[in-house]
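Student: the sequence and its predicted three-dimensional model are supplied below.
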Amino acid sequence: MSNLDSAENDQVSIIKSHKLSSKLKWKVDLMVMPFFMAIYFLQFLDKTLINYAAIMGLKKNLKGNEFSNLGTIFYVSYLATEPLAAYLIQKVHVGKFLGLNICCWGVVVACHAVTKTYASLMVIRVLLGIFEASVPACLVIIGGKWWTKPEQSRRTFFWYMQVGLATIVGSLMSFGFQHVHNTTIESWQIMFMFMGILTFVVGVLTFVFLPESPLKCRFLNDEEKEEVMQHIKENRTGFENKTYKFHQVKEMLMEKETWIIFFIIVFSLTDSGGLSTFSSQIMKTFGFSSKISALVQLPLGFVAIISTFLCCYLTSYVGERSIVMACVTVPTILGAALFIGLPNSYKVGKLFGVYLLNFNSAIIAQVYSWNAANTAGYTKRNARNAMTLMAFCIGNLIGPQLFQAKDAPEYVPAKIVLLVFLSLACVLSICLRFVVRHENKRRDRLTEGYTEEEKNKDVLLLDLTDRENLNFRYAY
């Protein structure tokens, strides 16, 4: 601890609340948020295009569980790449790394258009998972360099709500492209080529123009850079450190909160994995045509936007992150119950149940915000984001495998598993609140005799973890 003590003596100052001027706040938002929103929109839409392509003719060359395997293999490669991505994010220029990955997955999306066999599609889905794996972690890390904890929660709403917007746009694109008829190329192939080119262009713009941090931003003068740096000090989460510290990873793995959050994500996102791959085909079981099946998915996007608002934007004002996570799971449980319990003759009720199943898709957005607010130490923050995304992958790869061909069209086993998993996610969210509150009270007792100077010490550049800094308090 001697090195830490020495570093503290060199860096001691008092953290004071520093609000950005309205003009500078808008300048920062307009520089950064359009990139975040465009990137997350494209990431979700590009990986779920296969859902829409299934009813547009892609699936005619597949048999049995091959389509389910395409949904799963994407998340297997995503999962396998995540630890390496977390390491590289700390070692390289995050903004450039992000832009390069976007360009690569844009090329891969376009390549879907020339793959018609099961084997070639499996290869393409693996590559897509590899290049998309680093995106959410990059956004969380960059966001932590620009905004305070409440601001990060509100901004997470704007970029994560793109999941809902992408669902809406994807449905409309599928409907529109199904009216395109060509004797040499199918409509789903045109759709993949169009989105691949668009994604590649956004990747180039990100590589060139995305401001990664205040210190490296070309659009701020020195005075504005200093003002932003003073503003984010109250986070107490550190700024940046290129040295990979394995003790911080070990610390993260030993914490109860890490594993509670891990299983909340796995249990709550299993239904998202199934819906993102099978929603078009589920809609067709209600008797809709391929074109109408695309349109009736529009409400899934609006449900995702509403739940993201509850998870992120309202939380930044009222707090209670864990309670909000539990609450947004309740409508999803109701949706699963309707989906399971209603007979086929009640198509409207079952359709309403499908819509409600998408309500808790925003839990991952709340967890992104949780990680940014509650994790100090640059390596630890990267590792926790990687852990979050690994849980995200596991939930999503389980989802498609629940919908086995032999269970079609009812998929009763899948529906029962979803109901159990969602109920467990709700219970764990409430448990998380009690664990974190207990830790905060423990820290209050330990720091009871601290002076104001000791309680408000500036540790922005020390790269202390939240466990090492007893003045850190967790937002729950």
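Tutor: Good, I have the coordinates. None of these values were measured; they are calculated from a predicted model.
Student: from here on, just use CA atoms for contacts and neighbour counts.
Tutor: OK.
Student: ranges for the strands of the stretch 301-450 of the chain?
Tutor: For the stretch 301-450 of the chain, no strands are identified by DSSP state E, counting those that start in this stretch.
Student: how about the helices in it?
Tutor: Counting by DSSP state H, counting those that start in this stretch, the stretch 301-450 of the chain has helices at residues 315-318, 321-341, 347-357, 363-374, 378-402, 412-446.
Student: nearest to residue 217, of these?
Tutor: With respect to residue 217, and counting by Cα to Cα, the nearest of the helices of the stretch 301-450 of the chain is helix 378-402 at 19.7 Å.
Student: and the closest one, what does it pack onto?
Tutor: Helices and strands touching helix 378-402, by 3 or more Cα pairs under 8 Å, 6 or more residues apart in numbering; DSSP states H and E, are helix 66-91, helix 135-143, helix 246-253, helix 256-284, helix 363-374.
Student: could you rerun that using 6 Å?
Tutor: helix 66-91, helix 256-284 (3 or more Cα pairs under 6 Å, 6 or more residues apart in numbering; DSSP states H and E).
Student: so of those helices, which one's packed in deepest?
Tutor: Among those, helix 256-284 has the highest mean neighbour count (mean count of other Cα atoms under 10 Å), at a mean of 23.
Student: also this one, for the comparison:
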Amino acid sequence: MASPRTPPSGLEPEIDFDRQVSNEKSSVAAPIYSSTEGPSQEQHFKVVTRGDPLSSSDDVRGEITGYDDSFMRARAALSSTEEKKLLRRIDWHLIPLLAIMYMVKTIDASNVSNARIMDRGTPRNIMIELSVTPDQYNFVTAAYYIPYILAETPSNLLVKYLKPSVWQARIMISWGIVLCCHAAVTNAGGLYTVRAFLGLFEAGLWPGILLQLCYWYRPDEMASRIVLVTLLGNFSAVISGVLSFAFDGVHARGLSGWKWLILTEGIFTIILGIVVYLVLPDFPNTASWMSQEEKDFIQARLPINAPRAAEKDFDWKEFWQTLKDPKLWLFLLCWAFYTIGTTGLQFYQPTVIANLGFTTIARAQLLNIPPAIFACVLTIVFGWVANTGHVPLPAIPLTFMVIIEACYVALYTFPNTGGVYAATVIAGGFSIAWYTMMWPWRVQTTGGATGSAFAIAFANSYGQIGGAVGSQLFNSRFAPRYTTSFGIAMGFIGAAIVMNLVTWSATWRVDVATRRLKRARVAAGKRNEAILDDVDIYVGKRRG
């Protein structure tokens, strides 16, 4: 992979995409201005009509970083209409299956939070049946997250070597088997063991999905695809609530309702894993449902720093460059502070709502549905906003955290039951949608097959340390209102807000360039034109 070209010393590149692009097949000047020195240099964008054979390729040879003539020809091979049709076809082959995979992962990871209040007050309740105290139950989350954190990064580094369809199928089938093993649990030790193995085997699914999207889509196209993938995942709490309500009170063949709930989810996960192995596309160059021209086009339109199937499976140099990049650690701290501040709310939400005393325990499961529906609405609305290219991506999760902080004030002061439930719904919705809005920002700052795999998994794994810590904030001595717990969580959300601002300051150039480029590409597409060298937007910058 070629390295980005370096601008003259003292210049920070900023491309003026507001100038109208000429309809001619020749190069079009778009000035680059230094933020301090003014318009001292110009960078040219090469624009051709879609479908043009690039007979004038001599005019651009050697001026476009990282691409030879064959790639340049591939970039203009399809018309704007044909490109849209091809992307829709790719979406249909990838997104629905990835969305179902993510939804099942979310349901299976959080089922013990719903199981906690199933058959409450009866011998078939999970805590009574296994003789588990509330404080012991807190360690269920820690047992899951510790192996999950340790295995996530190595797992993602194997995705390319073993192919996504093979590795993701292995992940799903193995954790489905672990879910089925929950039916044999008889004590706290057994519960800790199966949850630890669940975390171990689930590790890698979500970062693997994100990495796979990077092989198919440009950074400015990721927001809408991540929204589509996570939408069903955000809806998972609705499905979990309904399933928990349905299995509440069930006792058959010696198994309590909570065991039937998890066993059913395990069987479905195994079946889905087999489907993933048979159906999931791997990389653009291996897709049997695309022509060679379409394969070349999809790969040629990606930025030069994007991961590619042609790259070697592991690059030590890329690994160390990514590890030393400050942005890797800034994003990690964002995730860590945020998950500490919100995991407790997500894990204890069914319990908090049940303790409010609105209705029976079974019906309290249904009161967990509104936050999930609200999260879906937020995901759709702000996903559309992010996809316009007019709003900075970091501003969206920052806004979400400010709102969550305000809701925590209500949960801390506990004004009344209705107010607390409203704050729970709002905070729960925004806390779920935060991840969907955060990931497009993160993936647009990664680069290379090894670098992307490592950076994505590292943030998602070690950033999840809050999953192990956050649940411990909700100690039984703070029940039933958990005001102290929410007070501590407020402090961590405040720290996450500060880290969001610091990380934004370190990545704003990439965000500005990506959004401006998106608007330029949309405008050129309306004229059925292709900007040949728009792949090199990270001029002089090493993404991390």
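Tutor: Sure, I can see it. Because the structure is a prediction, the values reported are computed rather than measured.
Student: send over the TM-score of the superposed chains.
Tutor: Here the TM-score for the pair of chains, by TM-score structural alignment, normalised by the length of structure 1, is 0.87; 452 aligned residues with a Cα RMSD of 3.0 Å.
Student: before we move on, back to that, make CSV from the helices of the stretch 301-450 of structure 1 and add distance to residue 161 of structure 1 and mean neighbour count to it.
Tutor: Compiled in CSV, those are given as follows (distance: least, Cα to Cα, whole Å; neighbours: other Cα atoms under 10 Å):
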stretch, distance to residue 161 of structure 1, mean neighbour count
helix 315-318, 15, 16
helix 321-341, 15, 22
helix 347-357, 16, 21
helix 363-374, 9, 24
helix 378-402, 17, 25
helix 412-446, 21, 17
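Student: dump those into CSV; add distance to residue 17 of structure 1 as well.
Tutor: Listed next are those as CSV, based on distance: least, Cα to Cα, whole Å:
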stretch, distance to residue 17 of structure 1
helix 315-318, 17
helix 321-341, 22
helix 347-357, 41
helix 363-374, 16
helix 378-402, 22
helix 412-446, 21
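Student: just how off-centre is stretch 354-361 of structure 1 within its chain?
Tutor: Relative to its chain's centre, stretch 354-361 of structure 1 lies at 16 Å (Cα atoms, centre = their mean, to the nearest Å).
Student: hmm, who's touching that stretch?
Tutor: Applying Cα atoms under 6 Å, 6 or more residues apart in numbering, the external contacts of stretch 354-361 of structure 1 come out as 300, 303-304, 307, 328-329, 331-332, 335.
Student: ok, back up a step: put together CSV for the helices and strands packed on helix 378-402 of structure 1, with distance to residue 60 of structure 1 on each row.
Tutor: Compiled in CSV, those are given as follows (distance: least, Cα to Cα, whole Å):
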stretch, distance to residue 60 of structure 1
helix 66-91, 10
helix 256-284, 13
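Student: returning to that earlier point: looking at the contacts of stretch 354-361 of structure 1, which is nearest residue 232 of structure 1?
Tutor: residue 307 (27.3 Å).
Student: biggest strand in structure 2 by residues?
Tutor: As assigned by DSSP state E, the longest strand anywhere in structure 2 is strand 38-49.
Student: in that strand, what's buried?
Tutor: Across strand 38-49 of structure 2, burial judged by 16 or more other Cα atoms under 10 Å covers 43, 45-49.
Student: so residue 2 of structure 2, which of the three states?
Tutor: Here residue 2 of structure 2 is recorded as coil under DSSP: H, G, I helix; E, B strand; the rest coil.
Student: what does the longest strand of structure 2 correspond to over in structure 1?
Tutor: Using TM-score structural alignment, strand 38-49 of structure 2 lines up with nothing in structure 1.
Student: tell me how far that strand lies from the chain's centre.
Tutor: In terms of Cα atoms, centre = their mean, the centre of strand 38-49 of structure 2 is found 34 Å from the chain centre.
Student: packing partners for it?
Tutor: With contacts taken as 3+ Cα pairs under 6 Å, 6+ apart, strand 38-49 of structure 2 sits against strand 27-34, strand 529-531.
Student: after that strand, which helix or strand is next?
Tutor: Using DSSP states H and E, the helix or strand that follows strand 38-49 of structure 2 in sequence is helix 69-75.
Student: show me what that following helix is in contact with.
Tutor: 296-297, 300-301.
Student: and of the helices and strands packed on helix 378-402 of structure 1, who's closest to residue 416 of structure 1?
Tutor: Per Cα to Cα, nearest to residue 416 of structure 1 of these: helix 256-284, 11.0 Å.
Student: check the fit of that closest one onto structure 2 and give the mean distance.
Tutor: On superposition with structure 2, the mean distance recorded for helix 256-284 of structure 1 (mean Cα distance after the TM-score superposition for structure 1) is 1.9 Å.
Student: out of the contacts of stretch 354-361 of structure 1, flag the one nearest to residue 77 of structure 1.
Tutor: Of all these, residue 304 has the smallest distance to residue 77 of structure 1: 25.3 Å, by Cα to Cα.
Student: ok, the one residue sitting closest to the centre of structure 2 to residue 178 of structure 2 distance?
Tutor: Structure 2 has residue 439 as the residue nearest its centroid, 4.4 Å off, counting by Cα atoms, centre = their mean. Separation of residue 439 of structure 2 from residue 178 of structure 2 (Cα to Cα, to the nearest Å) stands at 28 Å.
Student: most packed of the helices and strands packed on strand 38-49 of structure 2?
Tutor: Highest mean neighbour count among these (mean count of other Cα under 10 Å): strand 529-531, with a mean of 26.
Student: helices or strands up against it?
Tutor: Counting contacts by 3+ Cα pairs under 6 Å, 6+ apart, strand 529-531 of structure 2 packs against strand 38-49.
Student: specify the angle between the strand it packs on and strand 27-34 in degrees.
Tutor: Counting by axes from the mean of the first three to the mean of the last three Cα atoms, to 10 degrees, strand 38-49 of structure 2 points 150 degrees away from the direction of strand 27-34.
Student: for strand 38-49 of structure 2, give me every contacting residue.
Tutor: Strand 38-49 of structure 2 has contacts (Cα under 6 Å, 6+ apart) with 25, 27-33, 529-533.
Student: just put those residues in CSV and tack on distance to residue 502 of structure 2.
Tutor: CSV is the format used below for the contacts of strand 38-49 of structure 2 (distance: Cα to Cα, whole Å):
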residue, distance to residue 502 of structure 2
25, 42
27, 38
28, 36
29, 34
30, 30
31, 29
32, 26
33, 25
529, 38
530, 35
531, 33
532, 34
533, 31
